[in-house]
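*Asks:* sharing a model prediction with you, sequence too.
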Amino acid sequence: MKIRTLVSVFLLLVGLALLFVPALADNSGSDVPGVEPGDPIPGQPITPQAPLPPSPDYTRISGLILTVSGALLMVINFARSALSVNPDSRAMQIQTYITEHPGCGESDLVKYLGYSRGSTAHQIQKLIRNNRIREVSYRSTIRYYPAGVPETETDLLSAASAKEKPAAIIKALGGGPLTLSALSKETGNSLSSLRWHLTRLEEDGVISAEKKGKNVWYFLRK
């Protein structure tokens, strides 16, 4: 960003300098003493001459191009800078989603945020480089966590407990196995939200699920 800013300022200054440099005066003179350029020379017949077209002022044209380029580059830099701190920017939305849904994957981000897979992957890598999120390879999948979430598998329970919805699920299951509908009543969360968090907790080895009859029962792993 600093390099782009310096380049834009340099282009702008050079362009303005060229715009205000006076055109070089035509210093060509006549070979006859005392006769100014363009005056008829005594003793020579006067021949009509077609007016010469004005030559383009390349100095001013170059200055105008550089000035416009520098100004446009400054506007682009400002827009990018504003976007990077805008809560509605893609990077911020992705980081917020990962914070609220630790352990989510790229497919989850694409599905729930609606961005293309390429754009999502680009923003994820930018967040990783800036140490704002962390990438974890777990059970043949890539998961994303907020920066600072414990890395070892033994800390997955404490990491999940640090978030509101997973913590509520873990607390409810602490009293014994529950079905999805019972968990919804205990935690006050919707069924779709519970399914998402239960799947993540089960994949991370925090809880287990067992189907008995028509119901699936969830319980904490010992």
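*Replies:* Received it, and whenever you're ready, just let me know what you need.

*Asks:* alpha carbons only for contacts and neighbour counts from here, please
*Replies:* Noted.

*Asks:* secondary structure class for residue 209?
*Replies:* Secondary structure state of residue 209, per DSSP: H, G, I helix; E, B strand; the rest coil, is strand.

*Asks:* tell me how many other residues crowd it.
*Replies:* 17 (other Cα atoms under 10 Å).

*Asks:* residue 194 now?
*Replies:* Neighbours of residue 194 under the rule other Cα under 10 Å: 20.

*Asks:* so how far is the longest helix belonging to the chain off the chain centroid?
*Replies:* For the chain, the helix with the greatest residue count under DSSP state H is helix 58-84. Relative to its chain's centre, helix 58-84 lies at 21 Å (Cα atoms, centre = their mean, to the nearest Å).

*Asks:* so which bits of the helix or strand hosting residue 17 are buried?
*Replies:* When elements are assigned from DSSP states H and E, residue 17 belongs to helix 2-20. For helix 2-20, a neighbour-count test (16 or more other Cα atoms under 10 Å) marks 5, 8-9, 11-19 as buried.

*Asks:* what's the spacing between that helix and its chain's center?
*Replies:* 26 Å.

*Asks:* check which helices and strands it sits against.
*Replies:* helix 58-84 (3 or more Cα pairs under 8 Å, 6 or more residues apart in numbering; DSSP states H and E).

*Asks:* one more to weigh against that first structure:
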Amino acid sequence: MQILAYLRKHPGATQTEIVKATGYSRGSVAYNLQRLQQDCRVSQITSRYYPADEYPTEEQAGADRALRNAQRQRIFRIIAENPGISRKQLAEEIQMPVSTLRWHLGKLTKEHLVLSEVKQHTICYSVNPEFIRQDE
């Protein structure tokens, strides 16, 4: 089935993403997802679907949600390349208002993807080494 094959390549996809990728109608995708769930071949967390044999932990699902945003992916990549980078340096690097950056950093730290540490009155960020080990 094309939907299950798509989910194997893109675990955590939403119904809208599946519709766009497969070309099926929304109703057809909804029906087939329901059938796949009844057959225990697909699992759902909030609005995201996963192959049943690749069902993520809540922690993995949270990390997946956090990194689906392009801005957060960019922030995460820069932090990975520059461990110990300050919020101010990060804001200058990506040319984003500090308030917006703070919001994105909050999402990344909430999901334990990024660690923050206060060094001489400055908050510095680095990638959580536990996340890197899980991702390998």
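*Replies:* Yep, it's here. For clarity, every value in this text was computed on a predicted model and none was experimentally measured.

*Asks:* work out the TM-score between the chains.
*Replies:* The TM-score (TM-score structural alignment, normalised by the length of structure 2) is 0.50; 78 aligned residues with a Cα RMSD of 2.3 Å.

*Asks:* what sits up against the helix holding residue 17 of structure 1?
*Replies:* 59-71, 73-74, 77 (Cα atoms under 8 Å, 6 or more residues apart in numbering).

*Asks:* how about a cut-off of 6 Å?
*Replies:* Residues outside helix 2-20 of structure 1 that contact it (Cα atoms under 6 Å, 6 or more residues apart in numbering): 60, 63-64, 66-67, 70, 73-74.

*Asks:* same check, this time on stretch 63-74 of structure 1
*Replies:* The contact list for stretch 63-74 of structure 1 (Cα under 6 Å, 6+ apart) reads 8, 11-12, 15, 18-19.

*Asks:* quick check, nearest of those to residue 122 of structure 1?
*Replies:* Nearest to residue 122 of structure 1 among these, counting by Cα to Cα, is residue 8 at 25.5 Å.

*Asks:* can you find the partner of the closest one in structure 2?
*Replies:* When structure 2 is aligned by TM-score structural alignment, no residue sits opposite residue 8 of structure 1.

*Asks:* most distant residue from the middle of structure 2?
*Replies:* In structure 2, the residue that sits farthest from the middle, by Cα atoms, centre = their mean, is residue 120; the gap is 31.3 Å.

*Asks:* contacts only, for it.
*Replies:* Going by Cα under 6 Å, 6+ apart, residue 120 of structure 2 touches no other residue.

*Asks:* now do it against residue 94 of structure 2, distance only.
*Replies:* Plainly put, residue 120 of structure 2 is 23 Å away from residue 94 of structure 2 if you go by Cα to Cα, to the nearest Å.

*Asks:* can you check residue 48 of structure 2 too?
*Replies:* Going from residue 48 of structure 2 to residue 94 of structure 2 by Cα to Cα gives 29 Å.

*Asks:* more neighbours: the two, which one.
*Replies:* residue 48 (17 against 13).

*Asks:* distance check, the aligned residue in structure 1 for that one against residue 66 of structure 1.
*Replies:* By TM-score structural alignment, residue 48 of structure 2 lines up with residue 148 in structure 1. Distance, residue 148 of structure 1 to residue 66 of structure 1, using Cα to Cα: 46 Å.

*Asks:* name the nearest residue to residue 94 of structure 1, ignoring sequence neighbours.
*Replies:* Leaving out its chain neighbours, the residue that sits closest to residue 94 of structure 1 by Cα to Cα, 6 or more residues apart in numbering is residue 109, at 7.0 Å.

*Asks:* one step back: next, the match of residue 48 of structure 2: secondary structure please.
*Replies:* coil.

*Asks:* same question, the one 10 residues further on
*Replies:* State at residue 158 of structure 1, reduced to three classes by three-state DSSP: helix.

*Asks:* trace it over to structure 2, please.
*Replies:* Aligned partner of residue 158 of structure 1 by TM-score structural alignment: residue 64.

*Asks:* all helices for structure 1, in order.
*Replies:* Using DSSP H, helices in structure 1 cover 2-20, 58-84, 90-100, 106-113, 117-129, 156-161, 164-173, 180-187, 191-203.

*Asks:* report the buried residues of the longest one.
*Replies:* By 16+ other Cα under 10 Å, the buried positions in helix 58-84 of structure 1 come out as 59-60, 63-71, 73-74, 77.

*Asks:* closest one of these to residue 166 of structure 1?
*Replies:* Nearest to residue 166 of structure 1, judged by Cα to Cα, of these is residue 77 at 40.3 Å.

*Asks:* corresponding residue for the closest one in structure 2?
*Replies:* Aligned by TM-score structural alignment, residue 77 of structure 1 pairs with nothing in structure 2.

*Asks:* what separation is there between residue 77 of structure 1 and residue 70 of structure 1?
*Replies:* 11 Å.

*Asks:* alright, calling it a day.
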